[in-house]
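J.: Quick one: sequence and predicted model below, then my questions.
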Amino acid sequence: MQQIIKGNRVIDDDWSLVGADTALDALPNSGNLIVPLALWKEHASALKARDGGQGVWLDAEEIIEDIIEHLADFQVVALNFTAFTDGRHYSSARLLRERYGYKGEIRAIGDVLRDQLFLMRRCGFDAFAVRADRDPHDALLGLDDFSVTYQAAVDDPLPLFRRRG
């Protein structure tokens, strides 16, 4: 079972990430699934009828606005980093939290490394599936790399000068 970082600890993941080429009839009728956006768009009503949690994942070129009308259907929105150098989903996470008020889990998947976690959390991510060749316990330490932040962000909407008493 894969382990993820959530709630500032490493836990066993009880969600299954469905591959991009998976057909609807290959999915189980129950269980927590995170499906690719294309599968959700094509079979939303059938996926809603399943027993279990609903999640969707988006690649970097897919935009958040494609799921806004369905946000209430998702317990998890996973944002796929195909390369650690592609930062488009940092903006996606902020949009989900700040503009669209999404309260569910925002999970970073794909090429996710320890050095990214602190900033990802500041942007609104609250769960992280680090790359398979990396240790999630070591990556967890990345959330504490900095003790003070100056700028306002999703995790702390006040800049430092407003927090000082």
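T.: Looks like it came in fine.

J.: Going by C-alpha atoms from here, please, whenever you check contacts or count neighbours.
T.: Noted.

J.: P157: neighbour count?
T.: Counted with other CA atoms under 10 Å, residues neighbouring P157 total 12.

J.: cool, the one 4 residues further on as well?
T.: As a burial measure, F161 scores 9 neighbours (other CA under 10 Å).

J.: Which other helices and strands does the lengthiest helix in the chain contact?
T.: The residue-count maximum for a helix in the chain (DSSP state H) belongs to helix 37-48. Applying 3 or more CA pairs under 8 Å, 6 or more residues apart in numbering; DSSP states H and E, we find helix 37-48 packed against strand 54-58.

J.: Packing partners of the next helix or strand after the strand it packs on?
T.: Proceeding N to C from strand 54-58, the next assigned helix or strand is strand 76-81, under DSSP states H and E. On a contact count with 3+ CA pairs under 8 Å, 6+ apart, strand 76-81 meets strand 32-36, strand 54-58, helix 88-94, strand 105-110.

J.: let's bring in a second one:
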Amino acid sequence: MSHVIKHGLLVADDWRLVQAGEPPADPARAILPLADWLARPEHPAVWLAPDDDPDALLPHLVHLSLIAIHFPVFTDGRGYSLARLLRQRHGYRGELRAVGDVLRDQLYFLHACGFDAFSLRADQSPAEAVAALADYRWQPLGQR
């Protein structure tokens, strides 16, 4: 079973990121790409690529349990902007997860932009990343 860092803790990840056009093995626990999600906006989880427009989600934010933002490479900072827009401008309160080429060294800055969950790159140790987060004061989003 894979793990995700959520609210500063390492937890089992029962969500699965689905690629465009791929049928989900468990539709109830699938994170659909925006293009596929638009055909099924009642679905509770979506992922955004860096160049996706988050405005397509606005009428549905209250119903989304999870929005994942994909980082194709760790040097692509557009995901930080998407997170800020969703949290601060649009008031999204559900889980906001960083996925893709996510490194332990980015977690503090990702959290500062609104992410509360992180799926690290395969060569990164989630347990070590959680330990590294202890160096920072972890505040739930509503207390900032």
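T.: Structure's in. What do you need? As the structure is a prediction and not an experimental result, all values here were calculated from the model.

J.: can you put the helices and strands packed on strand 76-81 of the first structure in a markdown table and add distance to A26 of the first structure and mean neighbour count?
T.: Below are those laid out as a markdown table (distance: least, CA to CA, whole Å; neighbours: other CA atoms under 10 Å):
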| stretch | distance to A26 of the first structure | mean neighbour count |
| --- | --- | --- |
| strand 32-36 | 12 | 22 |
| strand 54-58 | 16 | 24 |
| helix 88-94 | 29 | 20 |
| strand 105-110 | 22 | 22 |
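
J.: Give me the most central residue, the first structure.
T.: The centre of the first structure sits closest to R107, judged by CA atoms, centre = their mean, with a distance of 1.7 Å.

J.: and P28 of the first structure, that one's in a strand?
T.: No. P28 of the first structure: not assigned to a strand; according to DSSP: H, G, I helix; E, B strand; the rest coil it is coil.

J.: how close does it sit to Q3 of the first structure?
T.: To Q3 of the first structure, P28 of the first structure is 21 Å away according to CA to CA, to the nearest Å.

J.: who's more crowded, these two?
T.: Set side by side, P28 of the first structure and Q3 show more neighbours around Q3, with 17 against 12, by other CA under 10 Å.

J.: ok, and the closest non-adjacent residue to the more buried one?
T.: D12 (4.4 Å; CA to CA, 6 or more residues apart in numbering).

J.: Next, count neighbours for the counterpart of that neighbour in the second structure.
T.: Residue pairing (TM-score structural alignment): D12 of the first structure is matched to A12 of the second structure. Other residues lying near A12 of the second structure total 12 when counted by other CA under 10 Å.

J.: and A12 of the second structure, how far is that from V4 of the second structure?
T.: 6 Å.

J.: Please apply the same query to V46 of the second structure.
T.: 16 Å.

J.: same deal with P54 of the second structure?
T.: Separation of P54 of the second structure from V4 of the second structure (CA to CA): 23 Å.

J.: More neighbours: those two, which one.
T.: Between P54 of the second structure and V4, counting by other CA under 10 Å, V4 is the more crowded of the two (23 against 17).
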